[in-house]
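[1] Here is my input, please return the structure:
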Amino acid sequence: MGLECIQFCGSPGGEVVQKTFVHPELAVDEVAVKVTHSGLCGTDLHYVTTDMVLGHEAIGVVHSVGSDVSSVKVGDRVGWGYPNWTCGKCEWCLRGEDNYCPNWKIYGMADLEQGSLSSLSVRKEQWLFKIPESMSSEDAAPLMCGGSTVWTPLVNHVKPYHRVGIVGIGGLGHLAIQFAAKMGVEVVVFSATESKRDEALRLGAKEFYTTKDVDDYSTLGVIKQIDRLMICTSSKLNLASFYPLLNPQAMIFPLTASDGELTVPYFATIRNGLSISGTVIATRFMQKKALEFAARNGVHVIAEKFPMTLDGVRAAMGRLKEGKMRYRAVLSWE
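    Next up is the predicted model:
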């Protein structure tokens, strides 16, 4: 017998609608999860005009499992993010870089009836993660996408002696500051808003610079060059403005999903050996480690909370679209 659930979906007109859906019986490798919490991500706005279940930062409790499932059991608290399946056979999966599997099934492209803004979702076992007991579900939900987005470049490319610049204190930036600071690196924050200075320093930043109305960033007074620069704002930036602040062989990580073109100075890039590196969410191994690290080191999400109702989802989506969210949204059935 199938499992009936409530779902909150996008629609061609861009309005969130509520639907009822009956999941078919579980496949042998599938897990039915009763959703308790869901984060909201900027990517969800990209799909609000698509007829699909929205949301991909989920925390819930295992309701039932397929016959071959062995890594989780009924009653476990689990989370999931973007992917729901990877092939396990391609070059990238075999290298342990399953987040680049060309055959993966991900949010917005497959399993459109399986988003996290619902009362129940069916997921493949391989992309479910147990949540540490000491971590609240409100903290865990945004770590399934937003947290893993900033965690990946930090773990893969940052050394303890690096100075890490973080541009923007928002849904990604406030998590990047905490992860980087708790890794022991020197965190330098750039923001258009002077009002966020105290918060940035409280989260772990050592330096804070306001860029609003500044044409020449070399006049900001940055005391030492930057080794890694994480772009955590969705605002369109002129990356060339940051070039005077970068060390040779510095790396730049654009982390927000956006359209348009990315333009940088040609000669200054090659002369200084600068790298611009795309990055996606964490591998399964690194997602697990991100949760463990955050629980062990007290990484906390600053979030506005909304009820998992049609009015609650619409209100959260509207606030996110207007750019007024501080800094993530978490919806819950509780």
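[2] When you work out contacts or count neighbours from here on, use the C-alpha atoms and nothing else.
    Will do.
[3] which residues sit in contact with residue 123?
    Counting by C-alpha atoms under 8 Å, 6 or more residues apart in numbering, residue 123 touches 30-33, 84, 114.
[4] Apologies, that question was intended for residue 188.
    Residues in contact with residue 188 (C-alpha under 8 Å, 6+ apart) are 163-166, 205-209.
[5] and if you look at residue 232?
    Applying C-alpha under 8 Å, 6+ apart, the residues near residue 232 are 166-170, 172-173, 254-256.
[6] and these, which of them are in strands?
    166-167, 254 (DSSP state E).
[7] Return a PyMOL selection command for the buried portion of the contacts of residue 123.
    The buried residues among those can be selected in PyMOL (16 or more other C-alpha atoms under 10 Å) with this line:
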select buried, resi 30+31+32+33+84+114
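[8] before we move on, the earlier item: out of the contacts of residue 188, the closest to residue 49 would be?
    residue 166 (31.4 Å; C-alpha to C-alpha).
[9] and that closest one, what does it touch?
    Counting by C-alpha under 8 Å, 6+ apart, residue 166 touches 173, 176-177, 187-190, 229-232.
[10] One more pass at 7 Å, please.
    By C-alpha atoms under 7 Å, 6 or more residues apart in numbering, the contact list for residue 166 reads 173, 188-190, 229-232.
[11] Quickly find the element holding the closest residue to residue 295 other than its chain neighbours.
    Nearest residue to residue 295 in three dimensions, chain neighbours excluded: residue 135, at 5.5 Å (C-alpha to C-alpha, 6 or more residues apart in numbering). Using DSSP states H and E, residue 135 maps to neither a helix nor a strand.
[12] so how far is residue 201 from residue 135?
    23 Å (C-alpha to C-alpha, to the nearest Å).
[13] Also residue 216?
    For residue 216, the distance to residue 201 equals 24 Å [C-alpha to C-alpha].
[14] here's the other one to compare against:
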Amino acid sequence: MPIAKGYAATDASKPLVPFTFERREPNDDDVVISVQYCGVCHSDIHQARNEWGGSKYPMVPGHEVAGVVTAVGSKVSKFKVGDRVGVGCFVDSCTTCATRDPDYEHYMPGLVQTYNDVEADGKTPTFGGYSDSIVVKEGYVLSFPDNIPLDAGAPLLCAGITLYSPLRHWKAGPGKKVAIVGMGGLGHMGVKLAHAMGADVTVLSQTLSKKEDGFKLGAKDYYATSDAETFTKLAGTFDLIINTVGTAIDWNAYLNLLKYDGSMVLVGVPE
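    Reported below is the predicted structural model:
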């Protein structure tokens, strides 16, 4: 089996350490990727520290993977050696099941997560992108366009899709007022994407410290949620609110900012 090198958590209390391990043998529908970059998602930290429970050690985190194809299986048709590609949170699933629906891939039968999971054989552990190579089923590999550098594009594979998915699902676009709660790793993605979709974007953040950044990314308005007047002024304003923060807040106060039949989506995951 192919030998890979990476960094692994060996238990919840220790820092990551160098780790050598075996990757599974590629199947005829697999793509082998040389990892060039991998984003650090906060969920990697949660998992490595077992803050959500269920962590399996040793663990090689990383699900914002960007790299170059080094080999492809005989049935692979979308990729060739040398292609610039990315891998997100999943690496395999059942592709022939009657209940399969690509629009709800996180509910697919036989879904295999990029790390802290087991392969389709039910016993081989999956290891993520904090490593020098990875083997992934073709359907879970994405192409990088030439105008997106791999290092800059890697976070799109988790933070990017986390915001793009609800924005698309709830039809953010011209004529829609969208509020993004929080301007961190997720929030700034939401501002850029909602603006690119043509929505009228407002940032709701604890303070105004990132106001200029918000405007540069496409926000039309920026309000401090530490100011009680914000919730009075903006009552009944938004078609869609996406909350990216992982701390406890007063949900009712934010729900009151929605128009009738508006939606609030929570994507920030607490410890």
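[15] Now the TM-score, please.
    TM-score for the superposed pair, counting by TM-score structural alignment, normalised by the length of the second structure: 0.88. Supporting figures: 256 aligned residues with a C-alpha RMSD of 1.9 Å.
[16] picking up where we left off before, go through the contacts of residue 123 of the first structure and name the one nearest residue 146 of the first structure.
    residue 84 (16.7 Å).
[17] you'd agree that closest one is up against residue 103?
    No. Judged on C-alpha atoms under 7 Å, residue 84 of the first structure makes no contact with residue 103 at a distance of 11.2 Å.
[18] residues touching the residue nearest to the spatial centre of the second structure, list them.
    Among the residues of the second structure, the one closest to the centroid is residue 158, at 1.4 Å (C-alpha atoms, centre = their mean). Residue 158 of the second structure is in contact with 64, 88-89, counting by C-alpha under 7 Å, 6+ apart.
[19] And it? What does it align with in the first structure?
    Residue 158 of the second structure maps onto residue 145 in the first structure, with residues paired by TM-score structural alignment.
[20] coming back round to it: among the contacts of residue 166 of the first structure, which ones are in helices?
    Of the positions in these, residue 173 sit in helices, assigned by DSSP state H.
[21] Tabulate the contacts of residue 158 of the second structure in JSON lines, adding columns for distance to residue 116 of the second structure, secondary structure and neighbour count.
    Output for the contacts of residue 158 of the second structure, formatted as JSON lines (distance: C-alpha to C-alpha, whole Å; DSSP: H, G, I helix; E, B strand; the rest coil; neighbours: other C-alpha atoms under 10 Å):
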{"residue": "64", "distance to residue 116 of the second structure": "14", "secondary structure": "coil", "neighbour count": "27"}
{"residue": "88", "distance to residue 116 of the second structure": "14", "secondary structure": "coil", "neighbour count": "25"}
{"residue": "89", "distance to residue 116 of the second structure": "11", "secondary structure": "coil", "neighbour count": "18"}
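[22] Identify, from the residues you listed, the entry nearest to residue 133 of the second structure.
    Among those, and counting by C-alpha to C-alpha, the member closest to residue 133 of the second structure is residue 64, at 13.1 Å.
[23] Thought residue 90 was touching the closest one, still the case?
    No. Assessed by C-alpha under 7 Å, residue 64 of the second structure is found out of contact with residue 90, at 10.4 Å.
[24] and residue 287 of the first structure, that's in a helix?
    Yes. Assessed by DSSP: H, G, I helix; E, B strand; the rest coil, residue 287 of the first structure belongs to a helix.
[25] ok, residue 135 of the second structure - contacts?
    Residue 135 of the second structure makes contacts with 26, 30-33, as judged by C-alpha under 7 Å, 6+ apart.
[26] Dump those to CSV, plus distance to residue 165 of the second structure and secondary structure.
    As requested, these are exported to CSV (distance: C-alpha to C-alpha, whole Å; DSSP: H, G, I helix; E, B strand; the rest coil):
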residue, distance to residue 165 of the second structure, secondary structure
26, 30, coil
30, 26, strand
31, 25, strand
32, 27, strand
33, 25, strand
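[27] Would you map the helices across the first structure?
    For the first structure, applying DSSP H gives helices covering 42-46, 91-94, 137-142, 148-157, 173-182, 197-203, 266-271, 284-297, 310-321.
[28] average gap between the fourth one and the second structure?
    Going back to what we said before, that points to helix 148-157 of the first structure. Once fitted to the second structure, helix 148-157 of the first structure is off its aligned match by 0.6 Å on average (mean C-alpha distance after the TM-score superposition for the first structure).
[29] Could you pull up the residues touching residue 56 of the first structure?
    Counting by C-alpha under 7 Å, 6+ apart, residue 56 of the first structure makes contact with 81-82, 107, 115-116.
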